[in-house]
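Engineer: Predicted model, plus sequence, below.
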Amino acid sequence: MPAHTLDANLTNKGKKRLALCIVGKVLTSKLVKKDIFIDVMNKVWRVSGGVDIEPIKGNVFAFYFSNEEDKMLVLRGGPWSFDRAIIVFDEPTGTGDVSNLKFNSIDFWVQIHNLPLICLNEEIGISLGSLIGEVRDYDPSVTVDGSGRYL
């Protein structure tokens, strides 16, 4: 069969769609019921432009957003879970080959409690946080609740 070149407009449309896509994997040994998962995630996220959720394979799903704001709202709003299983996201690149996605990291907010006053600063907060993983962000406010002070 002869090789064919895709129309540039079709390729550009695919690139735009891929830029608004994230792929998620529900980390559980049980097979997720696709219809229920899609229904629940649409209700939980309630993004302004909506999201198209397409099952890929097993517990892996593609999420196509209509705008960057909705995509970032979901990525920043996590961690997300379904039926007591964490959902790990990855952003496809290049042609969007899902087999290249790793699903090997997730962001969590961490609170560090019972620090002496001398340790309530950004440098020590980042240093302590880096002991358990990569520190992506830091909240500079010191919070006090019933359990004491924490960063």
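Structural biologist: Noted; the coordinates are in hand.
Engineer: okay, CA-based contacts and neighbour counts for the rest of this
Structural biologist: Noted.
Engineer: What is the burial count for residue 22?
Structural biologist: 22 (other Cα atoms under 10 Å).
Engineer: Which residue is the nearest non-sequential neighbour of it?
Structural biologist: Of all residues not flanking residue 22 in the chain, residue 91 sits nearest, at 4.8 Å (Cα to Cα, 6 or more residues apart in numbering).
Engineer: Pull the contacting residues for that neighbour.
Structural biologist: By Cα atoms under 8 Å, 6 or more residues apart in numbering, the contact set of residue 91 is 21-23, 101.
Engineer: And the helices in the protein, which stretches?
Structural biologist: 8-19, 34-45, 68-76, 122-129 (DSSP state H).
Engineer: and the comparison structure, right after this:
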Amino acid sequence: MPSIRLTKQAVERGRRYCQFNLIGRLDFNKIKLEEIKKIALNLWKPKGDWKLVPLGKGFFMIRLVCEEDLRNILGGGPWRFGDQILRLSKWTPDFDPAIQHSSTAFVWIKFPKLGQQYWDYEILMSMGRALGSPVGVDKHTLNRDFGFYALVLIEIDLAKLIPQQFEVEEEEGKSFLQEVDVGRKKENITTTPQETQARKLQPLNNEKNHRGKEKT
């Protein structure tokens, strides 16, 4: 079998090109790429150069050159494209659309006994990433209408075991264990119509909306 050796510089150059990229997924039977581009431009208003690259099986790469755009897109949302919710993840070197599974579902995760100092959008979304791909935070959590538990909607791979707790580390070596309580589960993404998902995601708040309320 023929073989070649890639230089470290060439590989690093390729990874730098992809360092701010995201992977999106939509049903292209319901929406065309050009329409996605128009909606994305209106929703995201990217500050740097960007483009969408179809990868097959409903996946596409969101090519970004600006870390601020990456944070705004990944941390915002949920993003609606027609009657669909865009599923997002960070690009990884081993991503292959041909072998991506679909055993995922939107699940409401409760973080009980969480100190009030941690009821912050950015903190809660970071905690959600310990379990899967966070979609948003319940508005009653952000408004602190109750203090029993924080509630975060997370896209979770049901083929994997959901941990009962995980470690949260702070600066200066401080850490604590956070309990996980699996709340109500939304319908499996592979079987539920996208319009149902869009309707049920309405109560979610994103970071921009919440911080806008704080200023008023």
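Structural biologist: Looks like it arrived, so ask away. Keep in mind it's a predicted model, so treat the numbers as computed, not measured.
Engineer: Same list, the helices of structure 1, but as JSON lines with mean neighbour count and distance to residue 106 of structure 1 please.
Structural biologist: Putting the helices of structure 1 into JSON lines (neighbours: other Cα atoms under 10 Å; distance: least, Cα to Cα, whole Å) gives the following:
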{"stretch": "helix 8-19", "mean neighbour count": "13", "distance to residue 106 of structure 1": "20"}
{"stretch": "helix 34-45", "mean neighbour count": "13", "distance to residue 106 of structure 1": "18"}
{"stretch": "helix 68-76", "mean neighbour count": "15", "distance to residue 106 of structure 1": "10"}
{"stretch": "helix 122-129", "mean neighbour count": "15", "distance to residue 106 of structure 1": "14"}
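Engineer: Make JSON lines out of the ones you listed and add distance to residue 109 of structure 1.
Structural biologist: Formatted as JSON lines, those follow (distance: least, Cα to Cα, whole Å):
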{"stretch": "helix 8-19", "distance to residue 109 of structure 1": "26"}
{"stretch": "helix 34-45", "distance to residue 109 of structure 1": "19"}
{"stretch": "helix 68-76", "distance to residue 109 of structure 1": "11"}
{"stretch": "helix 122-129", "distance to residue 109 of structure 1": "10"}
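Engineer: out of those, nearest to residue 85 of structure 1?
Structural biologist: helix 34-45 (11.7 Å; Cα to Cα).
Engineer: what does the closest one rub up against?
Structural biologist: By Cα under 8 Å, 6+ apart, helix 34-45 of structure 1 touches 50-51, 53, 55, 74, 82.
Engineer: Quick one: end-to-end distance for stretch 82-92 of structure 1.
Structural biologist: Terminal residues of stretch 82-92 of structure 1 lie 22 Å apart, using Cα to Cα, to the nearest Å.
Engineer: That one: how far from the chain's middle?
Structural biologist: 7 Å (Cα atoms, centre = their mean, to the nearest Å).
Engineer: List the buried residues of it.
Structural biologist: 86-92 (16 or more other Cα atoms under 10 Å).
Engineer: And those, which is closest to residue 149 of structure 1?
Structural biologist: residue 86 (28.6 Å).
Engineer: which residues sit in contact with the equivalent of the closest one over in structure 2?
Structural biologist: The alignment partner of residue 86 of structure 1 in structure 2, by TM-score structural alignment, is residue 85. Shown in contact with residue 85 of structure 2 (Cα under 8 Å, 6+ apart): 26, 78-79, 194, 197-198.
Engineer: got it, and residue 109 of structure 1?
Structural biologist: Residues in contact with residue 109 of structure 1, defined by Cα under 8 Å, 6+ apart, are absent; none qualify.
Engineer: Same check on the one 10 residues further on?
Structural biologist: Residues touching residue 119 of structure 1, when contacts are defined by Cα under 8 Å, 6+ apart, comprise residue 125.
Engineer: So the residue nearest to residue 22 of structure 1 versus residue 29 of structure 1, what's the distance?
Structural biologist: Distance check for residue 91 of structure 1 against residue 29 of structure 1: by Cα to Cα, it reads 23 Å.
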